[in-house]
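1. sequence unknown, structure follows:
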């Protein structure tokens, strides 16, 4: 890669890395898996940087790669294997209680993948409806409907504390 293109890549990644990692973490709820997803995303971005740098919406382009890498990881059978006998202890952020954080992450994990991706990109990634649609490769209407359903399911889970599943027709049903 030419030095000027490489410098642009490094500047872009340096500015966006914390946000990309946070988005990946919110999608998969595992810091180590989020690291892997971000790494494969940035590798793919580096390989295609010349083309990516010319994109109209570079952030949307990168988020689309990130979501695809996340979905690819979920499809692999080994991704469900726990390699240790217990999970490592992770410190909780100071501004929220452990219970609030755990409830939110549990509620996010209960959403179907598409709704989770839309909610994470829209509200945690702070993307517009249009940028989210571009990142996911779907229509604006699809983003709006998935977001509406996802937020309704999150409200239901957080209000009742009980996991929900999707009923036929897109409604919410308590387990």
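-> In hand now; what should we look at? A quick note: this is a predicted structure, and the numbers were derived from the prediction, not measured.
2. CA only for contacts and neighbour counts going forward, please
-> Noted.
3. Going by secondary structure, the most centrally placed residue in the chain is in what exactly?
-> For the chain, the residue lying nearest the average C-alpha position, counting by Cα atoms, centre = their mean, turns out to be residue 27 (3.4 Å). Using DSSP states H and E, residue 27 maps to helix 3-28.
4. Buried residues in the next helix-or-strand element following that helix, which are they?
-> Using DSSP H and E, the helix or strand that directly follows helix 3-28 along the chain is helix 31-47. Residues of helix 31-47 classed as buried: 33-42, 44-46 (neighbour count, 16 or more other Cα atoms under 10 Å).
5. next, the one to line up against it:
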């Protein structure tokens, strides 16, 4: 028997966090909605087992990560670099909005594994051990992927260096 009410309550309570994680993994609202929907469908089909496991949010985060990688592997986009950066938005935007856009663009240029590590470690605030568990890798892989991702972010968006350094220190 499926506990529909329990599933609905869980989704209602955790939707903002899960949506944010999906958005940061996918890099766009439409892709994030699709990613989250696929993960929630999988979780709903096995909700009795998922809820009995103890931490359904961690289980769904793991589904999100695996769905993200599965989708990426199916589509394999080629990155096209140019000598000229695209124009930035109008001058009336706040510094925070500009920083967010720069971060989104930089995250989009990371590999899926590097993006997942950054999202899980710094936006979801998971430990290295929990991140390794969610990703199904070793703690050493999480550490090396984090190092590579932060290095690449420093190169792709030097203006984020101060933000990245603050995150590394904390």
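-> Now that the structure is in, tell me what you want to look at. Values in this document were obtained by computation on a predicted structure and should not be read as measured data.
6. picking up where we left off before, closest one to residue 13 of the first structure out of the buried residues of helix 31-47 of the first structure, please.
-> For the buried residues of helix 31-47 of the first structure, the closest approach to residue 13 of the first structure (Cα to Cα) belongs to residue 42, at 7.8 Å.
7. For residue 152 of the first structure, see how far away the residue lying closest to residue 130 of the first structure once chain neighbours are set aside is.
-> Of all residues not flanking residue 130 of the first structure in the chain, residue 140 sits nearest, at 5.9 Å (Cα to Cα, 6 or more residues apart in numbering). Note on residue 140 of the first structure: its distance to residue 152 of the first structure, by Cα to Cα, to the nearest Å, is 18 Å.
8. Roughly how far does the residue nearest to residue 130 of the first structure sit from residue 95 of the first structure?
-> Counting by Cα to Cα, the separation of residue 140 of the first structure from residue 95 of the first structure is 33 Å.
9. OK, contacts around the residue nearest to residue 130 of the first structure?
-> 129, 130, 133 (Cα atoms under 8 Å, 6 or more residues apart in numbering).
10. Pull up the aligned stretch in the second structure for stretch 19-26 of the first structure.
-> Counting by TM-score structural alignment, stretch 19-26 of the first structure falls onto residues 17-24 of the second structure.
11. Format the buried residues of helix 31-47 of the first structure as JSON lines; extra columns: distance to residue 71 of the first structure.
-> JSON lines is the format used below for the buried residues of helix 31-47 of the first structure (distance: Cα to Cα, whole Å):
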{"residue": "33", "distance to residue 71 of the first structure": "12"}
{"residue": "34", "distance to residue 71 of the first structure": "12"}
{"residue": "35", "distance to residue 71 of the first structure": "15"}
{"residue": "36", "distance to residue 71 of the first structure": "13"}
{"residue": "37", "distance to residue 71 of the first structure": "10"}
{"residue": "38", "distance to residue 71 of the first structure": "13"}
{"residue": "39", "distance to residue 71 of the first structure": "15"}
{"residue": "40", "distance to residue 71 of the first structure": "12"}
{"residue": "41", "distance to residue 71 of the first structure": "12"}
{"residue": "42", "distance to residue 71 of the first structure": "16"}
{"residue": "44", "distance to residue 71 of the first structure": "15"}
{"residue": "45", "distance to residue 71 of the first structure": "17"}
{"residue": "46", "distance to residue 71 of the first structure": "20"}
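12. Sounds good, over and out.
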